[in-house]
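A.B. asks: Just the structure for this:
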Amino acid sequence: MSRPWPQALNFSSGRKVLDIQFDDGRRFAIPFETLRVESPSAEVQGHGPGQKKTVTGKANVLITQADPVGRYAVRLVFDDGHDSGIFTWDYLYALGEASAA
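C.D. replies: Sure, this is the predicted structure:
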């Protein structure tokens, strides 16, 4: 089975969520705060097991820019200056599933 592929991304600053739709029919509304505190960057995740940093105070964070990275990901820029996380489609799908649970 092929991996789910994004069909649409909509950044809603008013609701502070990324609405993302995949070609398997799943739709997710991932809060900007979740995207920021779960950023796949080394700054947040660390460089190895047990090094993840707890990021707090991001309830009102906004996304100011989204840049495609090849055909497999998007780099998100947050209004607090964080811009080093590359969010793969698989990672966004997993965050969407976790947010929906």
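
A.B. asks: only C-alpha atoms for contact and neighbour calcs from this point on.
C.D. replies: Noted.

A.B. asks: So the most centrally placed residue in the chain, which state does it fall into?
C.D. replies: Ranked by distance to the mean C-alpha position of the chain (Cα atoms, centre = their mean), the top residue is Leu35 at 4.0 Å. With DSSP: H, G, I helix; E, B strand; the rest coil as the basis, Leu35 sits in helix.

A.B. asks: how far away is it from Ser13?
C.D. replies: The spacing between Leu35 and Ser13, counted by Cα to Cα, to the nearest Å, is 13 Å.

A.B. asks: One more sequence to fold, the one below, so I can look at both together:
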Amino acid sequence: MSEQHKPIGVQLHSRSRQLELEYAGGARYSLSCEFLRVYSPSAEVLGHGSGQEVLQTGKINVAITAIKPVGNYALQLVFDDDHDSGLYSWRYLYELCQDQDAKWQDYLARLEKAGAGRDPDVQVLNLGA
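C.D. replies: A predicted model of the protein is given here:
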């Protein structure tokens, strides 16, 4: 693991539901709890191989309730929807920071294609063209 991928600071902002990561050199990134939840590196989300990913829906209000360091290489994030099985390696967190905009747009496009939504209390109807 390259030391450039390890943050020098990790701070959870509970009210705004943002995880802030600070890296050497002063770079700072904020990742929403929703973004981190829908891109969890767990088998529940990724499946067990390419093409087996499970689209996460209704996670707009999800929050992180605990952050647990795992050795010197990862964080375990515990979400208030009882999801806690993904280990976020330093490299994966850095990748999420770097590719946040593209990944978010991809997620929104996949939701739209599936006729699903971010809000668990709102039903989305995709009536097609």
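
A.B. asks: tm score of chain vs chain?
C.D. replies: Once superposed, the chains reach a TM-score of 0.93 (TM-score structural alignment, normalised by the length of structure 1), with 101 aligned residues with a Cα RMSD of 1.5 Å.

A.B. asks: Who are the contact partners of the residue nearest to the centre of structure 1?
C.D. replies: Leu95 (Cα atoms under 8 Å, 6 or more residues apart in numbering).

A.B. asks: which other helices and strands contact the biggest helix by length in structure 1?
C.D. replies: Counting by DSSP state H, the longest helix found in structure 1 is helix 89-100. The contact analysis (3 or more Cα pairs under 8 Å, 6 or more residues apart in numbering; DSSP states H and E) places helix 89-100 of structure 1 against strand 27-31.

A.B. asks: elements contacting the strand it packs on?
C.D. replies: Using 3+ Cα pairs under 8 Å, 6+ apart: strand 27-31 of structure 1 touches strand 17-22, helix 89-100.

A.B. asks: and these as JSON lines, adding distance to His47 of structure 1?
C.D. replies: Formatted as JSON lines, those follow (distance: least, Cα to Cα, whole Å):
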{"stretch": "strand 17-22", "distance to His47 of structure 1": "27"}
{"stretch": "helix 89-100", "distance to His47 of structure 1": "17"}
